[in-house]
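**Student:** Show me the folded form of this:
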Amino acid sequence: MSEDWCAEKLANLKLEENEKETLKEICTSLKECKSLESRITSKLIKSNEIFKYLDGADEENKNIASDILSMCMSNLVLSTSNENLTGILENSLKSKNPSIRSIALNEIWNALSRDVNRTLTDVDLVVLIIASLDSEETKDSAVAINILSKALLTTYDNTLVKSEFHQRLGKTDIIRCRVYEIAVNLGKHSETMLQKVHDVIDKALNEVENGDDVLLQMNILELMVSLAEVQHGLQYLENKKLFDKIGKRVQHQNLNRNPLDSFLIPGIMKFFGKIAYSQPESIIVGYPYMIQCLFDLILSGDLASLPTALDTLANVTGSSDGKMVVSTNYPEEHLREIFACLGGYLRTLPTDLKNRCFSALELIFQQDGKANNQISEIAEKWFFFIEESRNFEFLFSFIKNPFPEIKIACLNLIKTLSLYPWGVVGLKNTAGMIEYLLDRRVEFDKEAKQVKYELISILSETSVFDAHTILLLKKYVNEGPHYVEGILDVAVEGS
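**Tutor:** The predicted structure follows:
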């Protein structure tokens, strides 16, 4: 495949009677060629002859031309110094056809992803990609955000780049949020980079503090969670007093002054909860009124707020550090009330919220790499606040429920509890539970069978049960999750 061959094929595309045959020939040759030369693929990418089919009405020609463009794009070498990348990609990135822009952006991102040390240094190309943030297509903008979050690490100081980037702050809410997301991604990278984009971050924070668009404020808070997960980002937000400012907005006296703030409560609770998972000491100890607000929401019984409250409690207590900090800083009587309330919800909530409660408890009792005997003791105490009995009798009723959703949610919780020594003992002390788990005839749902198999696999590795029970557990594991007993076996067992 030579430049002369390429020139000949492009010339043939100008002849209407040869176009379809020529397009197919180019496509076939590209597929068969083991090593494509960049000067050939670059010429095809820039070719107006190829682009006219991408915008044309003939669907077959459009599909073939799209395949040609994709193959050529995949051959791009972003570090090539003797080629004008902007010139090669300009037609694609400026195209009004979203599928063409998408091909170019995706291949740029793929090239960057293949080499973590590679970035874009072509300022003009970066400016073209910044312009892609204006696209109405979410897929285009998402890829552009990924590219720019990497490329701007080395090009942000360029005057043209910074000017184009900042221009988007004067556009729609959606476009501004895209800029904020990139700024957060850059700021997470290092303290130095955070200082460079601080004016963009500050504008976002100002919208949270002083704006009146609740949806926009919630979206920005979601972005700020990511920044707060790194220590220098958390420190920056604390210095800006973001936590104090938004936290006070959910206090009763302030809600009376501005009832609209009540719509922000779910977003604010999620914000604090997600940060508490990675920074429990800072949030749980530093902002106790937010934890109190969380507890009040759980005890309130407000079904509209309960999903957010359950998710937030799971984030706050999901890590070992979170369990430790909560246990140390809150009275046992208070925690007993919270978990007893959750136990009541398991019995009384509608099915969807009941499943949400099971999922939250599963996350609360999960173990991470820091789990130890002290964490096990805390988890045991909290679990038996839910139900005072020292067995799993109340959970047994849920796994016998005919609705698969509830059964699976409960089995997942039991699987998590079985990773604790006291959890296995609780299972053992529940009359009939092990026998029920081992009975394959009571389960028909595929997912339930799988979760039950995973639970039994854990139990089979413990030393709590007698030798006969261990043998049955291991037999179940060896047979697999979907084993079906033979008719003869069933008949004998039922006789």
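
**Student:** make it CA atoms for all contacts and neighbour counts henceforth
**Tutor:** Noted.

**Student:** Name the helix or strand for residue 205, please.
**Tutor:** Assigned by DSSP states H and E, residue 205 belongs to helix 198-210.

**Student:** What lies in contact with that helix?
**Tutor:** The contact list for helix 198-210, computed with CA atoms under 8 Å, 6 or more residues apart in numbering, reads 166, 179-180, 183-184, 187, 216-218, 220-221, 242, 245-246.

**Student:** And for stretch 244-254?
**Tutor:** With CA under 8 Å, 6+ apart, stretch 244-254 has contacts from 209, 255, 261-262, 264-265, 268, 287, 289-290, 293.

**Student:** Any chance you could list what contacts the strand or helix carrying residue 26?
**Tutor:** Under the criterion of DSSP H and E, residue 26 resides in helix 19-32. With contacts defined as CA under 8 Å, 6+ apart, helix 19-32 is touched by 9, 12-13, 36, 61, 64-65, 67-68, 71.

**Student:** Against residue 13, how distant is residue 51?
**Tutor:** 11 Å (CA to CA, to the nearest Å).

**Student:** just to revisit the earlier point, tell me the buried residues in the helix holding residue 205?
**Tutor:** Residues 198, 200-201, 204-205, 208 are the ones in helix 198-210 that count as buried (16 or more other CA atoms under 10 Å).

**Student:** Serialize those to a markdown table and add fields for distance to residue 56.
**Tutor:** A markdown table is the format used below for the buried residues of helix 198-210 (distance: CA to CA, whole Å):
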| residue | distance to residue 56 |
| --- | --- |
| 198 | 45 |
| 200 | 41 |
| 201 | 43 |
| 204 | 42 |
| 205 | 45 |
| 208 | 45 |
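
**Student:** Alongside the first, I'd like the structure of this one:
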Amino acid sequence: MAAQAMALLREVTRLEAPLEELRALQSVVQAVPLSELREQAADLRLGPLFSLLDEHNREQTTLCVSILERLLQAVEPIHVARNLRVDLQKGLTHRDDSVKILVLSQIGRIVENSEAVPEILNNAELLKQIVYCIGGENLSVAEAAIKSLSRISLTQAGLEALFESNLLDDLKNVMKTNDIVRYRVYELIVKISSVSSESLNYCTTSGLVTQLLRELTGDDVLVRSTCIEMVTSLACTQHGRQYLAQEGVIDQVSNIIVGADSDPFSGFYLPGFVKFFGNLAVMDSPQQICERYPVFLEKVFEMTESQDPTMIGVAVDTVGVLGSSVEGKQVLQKAGTRFERLLMRIGHQAKNASTELKIRCLDAVSSLLYLPPEQQTDDLLRMTESWFSSLSRDSLELFRGISNQPFPELHCAALKVFTAIANQPWAQKLMFNSPGFIEYVMDRSVERDKVSKDSKYELVKALANSKTIAEIFGNQNYLRLRAYLSEGPYYVKSVATTAVEGAE
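**Tutor:** Below is the predicted model of the structure:
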């Protein structure tokens, strides 16, 4: 069959209008195993196929793209880079986006290959065309170009090619296309900057990072909301955080939050700014961030009292992230009665809000209440018990009621709350004393789908593996939990049937 494909390929490249032959070739190459095509790779002449990418014949182009996608998989990246460099270059200027995506996927293979990547770096015109692909209307084309350029920048030679040549001017020209394209270039710069201090240094020297930060702290509220997401990505690296701190960016963001109360348009950027500090707190120290920038936690508490579901959602998410560590829990505990009111608010939203916000509240509660066994001091256990009680008049019944709703996402989110507290003695006592709760845990018929079965199994596992469960639940219930655990999440009890003579 591989021989048939080779014969058809030779025939196709001799014809001017080979539609019928292309259809036949497409069918054959899809049927030939890739291993067989690889054996013929040395004889594959793909240049003529590239020349058949006719801008005026959509079907012919589509067929050629499909055939090339398959055949190129059989060719080593180094051979693609060396033997098809002119075809790749032409492909990036083709009017059909499917051709650009085909070429960029091959460039993606080449830049992943250490032997082949110099072929790209030494081709200034090809690099220029990749840069200009960022400015295209098709998002898939732009994303593929960004991915390739960020991969190229992982080497010293790649950084020099991007930032110490005319390519930097091309990058700045592309940015002028429109706002969307400018943000795409910022996205690329942040990806590169996040790799290492050296990469960040190249990007700052180019002036593009400074330009991004200037827009972040500028007066355009919509631009702020977009730029803060990128700056947050940079802040996820230690060298990125150090740079932002040295440049005074973190202080500037804090000051903008302080002034947000008098800004009627603050709703556009506040959620992003709060997320930024939430990430800082997780990456560094919750206590240090909250002490140095008290406006952050103050704004989170304010946002939970908002009538805007977007603000509430961001605040709830932030509290969950902040309270995922013991240090973060202790920071929140210091807020005293104010944090208790926040917990009541979360409990209210978990019961009454939209499904999406309910799930976010349940996820936050799970993060807040979870304590690894090795961190379960008496003080922390009293704290989580107090928090659980603050959520509702009868918090166990609240979450049990949510878990009985016929929505898998809500059901699993409620089970996640039970799993979070399942290894804490106070919670085990609550569960044991709640009528029907143990039966609910052991009842497999409640779970109708795989995700729900997996969630219930995680709850059973957390209970069964707890050191205090046998004492609190009793040996019989403990053995039932161990049996459930050994049977696995998808066990179905077989029902024996006996045939009775004469029965219908």
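
**Student:** What's the TM-score once they're superposed?
**Tutor:** Overlay of the two chains. TM-score (TM-score structural alignment, normalised by the length of structure 1): 0.83; 476 aligned residues with a CA RMSD of 3.6 Å.

**Student:** Now do the strands in the stretch 201-350 of structure 2.
**Tutor:** Applying DSSP state E, counting those that start in this stretch to the stretch 201-350 of structure 2 gives no strands.

**Student:** residue boundaries of the helices in it?
**Tutor:** Ranges of helices in the stretch 201-350 of structure 2, per DSSP state H, counting those that start in this stretch, are 208-216, 221-235, 238-246, 249-258, 270-283, 286-292, 294-304, 309-322, 326-333, 337-352.

**Student:** One more: the stretch 1-150 of structure 2?
**Tutor:** Using DSSP H, counting those that start in this stretch, the helices found in the stretch 1-150 of structure 2 span residues 2-12, 19-31, 34-39, 47-51, 58-72, 77-83, 85-91, 97-111, 117-121, 124-133, 139-152.

**Student:** of the ones you listed, which approaches residue 167 of structure 2 most closely?
**Tutor:** helix 124-133 (6.3 Å; CA to CA).

**Student:** Next, the angle from that closest one to helix 139-152.
**Tutor:** Angle, helix 124-133 of structure 2 to helix 139-152, by axes from the mean of the first three to the mean of the last three CA atoms, to 10 degrees: 130 degrees.

**Student:** before we move on, the earlier item: which among the contacts of stretch 244-254 of structure 1 end up buried?
**Tutor:** Buried by 16+ other CA under 10 Å: 255, 261-262, 264-265, 268, 287, 289-290, 293, out of those.

**Student:** how far is stretch 141-156 of structure 1 from where the chain is centred?
**Tutor:** Remark: stretch 141-156 of structure 1 is offset 19 Å from the chain centroid, using CA atoms, centre = their mean, to the nearest Å.

**Student:** oh, I was asking about stretch 408-427 of structure 2
**Tutor:** A distance of 24 Å separates the centroid of the chain from that of stretch 408-427 of structure 2, by CA atoms, centre = their mean.

**Student:** In that stretch, which residues are buried?
**Tutor:** Using 16+ other CA under 10 Å as the test for burial, stretch 408-427 of structure 2 gives 408-425, 427.

**Student:** Stretch 221-229 of structure 2 too?
**Tutor:** Within stretch 221-229 of structure 2, the residues scored as buried using 16+ other CA under 10 Å are 221, 223-229.

**Student:** Dump those into TSV; add distance to residue 388 of structure 2 as well.
**Tutor:** Shown next, in TSV, are the buried residues of stretch 221-229 of structure 2 (distance: CA to CA, whole Å):
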residue	distance to residue 388 of structure 2
221	38
223	40
224	37
225	34
226	36
227	37
228	34
229	33
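
**Student:** Let me know the closest of the residues you listed to residue 98 of structure 2.
**Tutor:** Closest to residue 98 of structure 2 out of the buried residues of stretch 221-229 of structure 2 is residue 226 (28.7 Å), distances taken as CA to CA.

**Student:** Over in structure 1, tell me which residue corresponds to that closest one.
**Tutor:** With TM-score structural alignment as the criterion, residue 226 of structure 2 lines up with residue 219 in structure 1.

**Student:** what do you get for residue 39 of structure 2?
**Tutor:** In structure 1, residue 39 of structure 2 lands on residue 35 (TM-score structural alignment).

**Student:** same thing with residue 364 of structure 2?
**Tutor:** In structure 1, residue 364 of structure 2 lines up with residue 360, judged by TM-score structural alignment.

**Student:** helices or strands up against the one helix or strand its match maps to?
**Tutor:** Element membership of residue 360 of structure 1 [criterion: DSSP H and E] is helix 351-364. Contacts defined by 3 or more CA pairs under 8 Å, 6 or more residues apart in numbering; DSSP states H and E place helix 351-364 of structure 1 against helix 306-317, helix 332-348, helix 404-417.
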